[in-house]
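K.L.:
Sequence below, structure please.
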Amino acid sequence: MYDYIIVGAGSAGCVLANRLSRDPDRRICLIEAGPPDTSPFIHMPLGLAALARIRSINWGYSTEPEAELGGRRLYWPRGRTLGGSSSINAMIYMRGHPQDYEGWAKHAGDEWGWESVRRLFLQMERNASITDDHHGTEGELCVSDLRHVNPLSRAFVEAGVQLGYPRNADFNGASQEGFGLYQVTQRDGRRFSSARAFLEPISHRPNLELRTGAQVQRVVIQHRRPIGVSLADEMLRLKAGGEVILCGGAINSPQLLMLSGIGNGKDLAGLGIEVVHHLPAVGENLQDHLDITAMASANGRDAIGLSLGGLPRLWKAWRAYRRGEGELTSNVAEGGGFVRSDPSRDRPNLQFHFIPAYMRDHGRQVSFGYGFTLHVCDLLPKSRGRIRLASADPAAAAAIEANYLSHPDDAGTLLAGLKIARRLLAAPAFAPYRRAEVLPGEEIQSDDELLAFIRGRAETIYHPVGTCRMGRDDGSVVDPQLRVRGVEGLRVADASVMPTLIAGNTNAPVMMIAENLAGMMRRN
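P.N.:
Presented below is the predicted three-dimensional model:
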């Protein structure tokens, strides 16, 4: 029997397992549906280009047909291994904008405001490159500059400056706005996931049990309190007064709540699920960063690409990687930018990710030749979707209704971003490398044509949040201490509790959420 059962050994679950197992008198079980993180493609940073195709470590979800995107089903890769999505992402270390967390504080109190969470970010961070007051140097999460920067990524930063935007050496520093190179969660040129940072160093603790390849089917609840969790062939039990903490992410956590009888009572009853607690907000409030790409062909001078003539370059890169150097240490999305779609806005609402290579269909489509790709996403979308059960079968994927572009303002924001992206790729800084625009294509010029291109090509940039929203109001799923309303001893700690999306990549904020919860539990 356990004091704490943590469901999901991802970005948040590994942090919680580390913090809660510090007390030797508490017995913790950490459960992961996927396998151990042994794939070499996980640890080699450039290997992320292949991770979307490895189904054993990726849930490989798809949305329902999206009405505003031509009825397309969008592919949503999510991590299914130790470290979760921190083991398959682009390793970008980004906290977001201070205003994001001031917004959270209005929903959930000052413990989620910027000054409170900033302290937690610094506490967790071990930055090897920047040591000023904006960064931590003694935490477990290794953050560093890129070991290798492609010349095209430097050209991208120069292109931003040529268009009149500021140069920014630290997106997590005094200001987020401008163009620069991303910092990454790496150590010695290898990926440094949440599992490597928080789980691997404490795997010897006798009070921590780790189970991989074990998918939880439901939380077993009696008298409004969990008594354990059900796996395919056994039940893991809690001690009296113990807690279950869901860390499955914005898709799996609301799905598991609903499978356990917590959600919209009418919907659950319609699937034959016994209703434990009617909580209609479960699965609602889904938000994600929708992304559109511009692309240009390159002369092969420095772009990463596939060709027979590139084999010697690949061999050289492999030899360098064995020393923790070279192109294979690239996180792929090396260059970044944060700008405003309209100068009247009070902060950036567009984010760029620059890739010095062709990148199509999340890396699932192999592209021969040389080129470069520029992603731009709407940081503050107004559209809202939901997660719902498609079946009472725990093995069936949940239905993802992202409802992208359902708010009319979102299409206009992406249109503005795509126009800026085209200007960036046409800037003088790219002249030594650029051949021609590939996407959207020179023939596409009018706003209507560009909007049609967006609706036909836009994809996720992998930041779903909000489906177990935290708040002080009765309409939220969890309270500010991340306790599920109406049930004792059950919490959620992952991206699903975010009331609103942050303006940036979500991985570091998810780890911070777990750190904040661990502190609350320790104090209480």
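
K.L.:
okay, CA-based contacts and neighbour counts for the rest of this
P.N.:
Fine.

K.L.:
can you give me the helices in the stretch 151-300 of the chain?
P.N.:
Ranges of helices in the stretch 151-300 of the chain, per DSSP state H, counting those that start in this stretch, are 151-162, 194, 249-259, 265-270.

K.L.:
Another for comparison:
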Amino acid sequence: MEASSITVSLQFLLLLFFTTIFFPSSFASQQQDKPPSYLKMVANASEFPLEDYYDYIIVGGGTAGCPLAATLSQSHRVLILERGGVIHGKLNLMNQEGFLNTLLSATANNANNEDSPAQSFVSEDGVLNARGRVLGGSSAINAGFYSRADCEFFTKSGLNWDLKLVNESYEWVEREIVFRPDLKTWQSAVRDGLLEAGVGPYNGFTLDHATGTKIGGSTFDSQGKRHSSADLLRYARHSNLRIAVYASVERLLLASSSSSFAPNSATGSSVIGVLYRDQNGRYHHAMLKDFGEVILSAGAIGSPQLLLLSGIGPRPYLSSWGIPVAHHLPYVGHFLYDNPRNGITILPSVPLEHSLIQVVGITNSGAYIEAASNVVPFLSPPQTAFIRSSASPLYLTVGTLISKISGPVSAGFLRLASTDVRFNPIVRFNYFSNGVDVEKCVNGTRKLGDVLRSRAMNDFKFRNWLGVRDFRFIGPALPNDQTDYAEMADFCKRTVSTIWHYHGGCVVGRVVNRHLKVIGIDSLRIVDGSVFSVSPGTNPQATLMMLGRYFGLKIIREREGKGTHEL
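P.N.:
So this is what the prediction gives:
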């Protein structure tokens, strides 16, 4: 029998648009802890000198930038330039229940509002998305799921990985900010449903990527408090690290080999510093000391955007904007990918607790299955002949199952919308333009159907007037005939959304080399997800934090000319 559906208000549909997968998991205490020690290193950009010199200037205090800075500061003077503020004191960020409000705020407010920790944007594909704008980056606004990369990632990423150092770097992160979640009703049922649906074996709790069903780590602790990459700044040497917040980097400062600023340039051009602007509109110069580097950690949107604004990119395109060409690098902003998400949301017959993503089904057919649950307000129409108006909202419990495809091959691109760095660039991901991605999505959504048909899901069904039990869907339901490939493919394209795991734009081999140095420019690296042509496993934040620690150690060893240096 066809599954039944319910009518919902326009307001509720808009709410679900933002909350389809990531929901608050518990009502944590609203009391704030004592300020973290790293705040002693933080100051508003307006308080910084108009010119100063550093060994390393890191543009972006995000998921990779914070562990990178903490590591480099052990031996060198480091500056982080973060365009947003700090997480501490913001209840919506510090606690699990604030995820929804953070995204709603980002959408409701102007996208260029520097006080918003998330900056929304809509791709040309018509899909709403967001990027972090706060110390800690997107690790401070996400759902907290933590899982290491799959082994295939390390062979396909184009980098010559030292796997021993990789594991040590993961462990360094995990000691500080990773916790084991406590499964309750919905997550336990999804785990059992995945196993019934053949997504095995059961791997229990593990931080490693393993085919089958597993419980992953969380960056929310047992009290529901968020931990982000900013917490890794605890490891920093405070005397060596300065963090400027509300610092908008306008462009890189370059010098030619004939200049006295870059006498030893091996390529002809070298970065000598950055120009940034504070909230008062004043410009500051952060300059490099001898043998120093600027390191972009501004993410898959920010890093290629800043290269283009600095005259590093395709010559004809830069010329069309009137931007002086410093270095012709044709693939800046190209090979941009986003892992598409599709799923269903149900109104269960029993109350559910809040839960973020805690369980994942790693299939062998190119898709990952995850789930979340939440209590959301049902905003009924203000006037109705059947329901008395009330100032107190009604609440509905919803459960969500989603499928994310692994390693999309459909590639997009990024281009400028303005020469003002504060404006989002124009992004197109070209979801499902390659049939391989469509096939993976069909496989994943069929697996969602298998989970829904499992015995573990029976308790969430309603009984209709004929005595038949079935689900009540909010929004689209899966097609009735899930063996019909064309119908399933249409569902994938019609209901596509994002899981916020976009990457690329400065990929290895085309924009950076295997040491993450920008090709053709001295003293400039990129250490963030823009260098990846494949997303690392089910969720990228673990690997991005590892990347920051890993390359911090590699840079120190490279500079000191030692292979055994340990911090």
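
K.L.:
What segments of the stretch 1-150 of structure 1 are helices?
P.N.:
So, for the stretch 1-150 of structure 1 - with DSSP H, counting those that start in this stretch - the helices run 11-20, 40-43, 48-51, 98-108, 114-124.

K.L.:
need the contact list for the counterpart of Asn285 of structure 1 in structure 2.
P.N.:
Under the alignment (TM-score structural alignment), Asn285 of structure 1 pairs with Phe335 in structure 2. Going by C-alpha atoms under 8 Å, 6 or more residues apart in numbering, Phe335 of structure 2 touches Ala411, Gly412, Phe413, Gly504, Gly505, Cys506, Val507, Ser533.

K.L.:
Repeat the analysis, applying 7 Å as the threshold.
P.N.:
When contacts are counted by C-alpha atoms under 7 Å, 6 or more residues apart in numbering, Phe335 of structure 2 touches Ala411, Gly412, Phe413, Gly504, Gly505.

K.L.:
next one: Glu196 of structure 2
P.N.:
Per C-alpha under 7 Å, 6+ apart, neighbours of Glu196 of structure 2: Ser454.

K.L.:
gap between stretch 296-316 of structure 2 and the chain center?
P.N.:
19 Å (C-alpha atoms, centre = their mean, to the nearest Å).

K.L.:
Report the aligned residue range of structure 1 for that stretch.
P.N.:
Residue span in structure 1 matched to stretch 296-316 of structure 2, by TM-score structural alignment: 246-266.

K.L.:
Likewise for stretch 417-426 of structure 2?
P.N.:
So stretch 417-426 of structure 2 sits over residues 390-399 in structure 1, by TM-score structural alignment.

K.L.:
just how off-centre is the matching stretch within its chain?
P.N.:
For stretch 390-399 of structure 1, the distance to the chain centre is 22 Å (C-alpha atoms, centre = their mean).

K.L.:
Now do the end-to-end distance for it.
P.N.:
5 Å (C-alpha to C-alpha, to the nearest Å).

K.L.:
what about the helices of the stretch 1-150 of structure 1, which gets the closest to Ala493 of structure 1?
P.N.:
Ranking these by their distance to Ala493 of structure 1 (criterion: C-alpha to C-alpha) puts helix 11-20 first, at 6.6 Å.

K.L.:
if we look at the closest one, which residues are touching it?
P.N.:
Helix 11-20 of structure 1 is contacted by residues 6, 30, 83-86, 194-195, 198-199, 202, 247, 493-494, 507, 510-511, 514-515, 518 when judged by C-alpha under 7 Å, 6+ apart.

K.L.:
what about burial for those, which qualify?
P.N.:
6, 30, 83-86, 194-195, 198-199, 202, 247, 493-494, 507, 510-511, 514-515, 518 (16 or more other C-alpha atoms under 10 Å).
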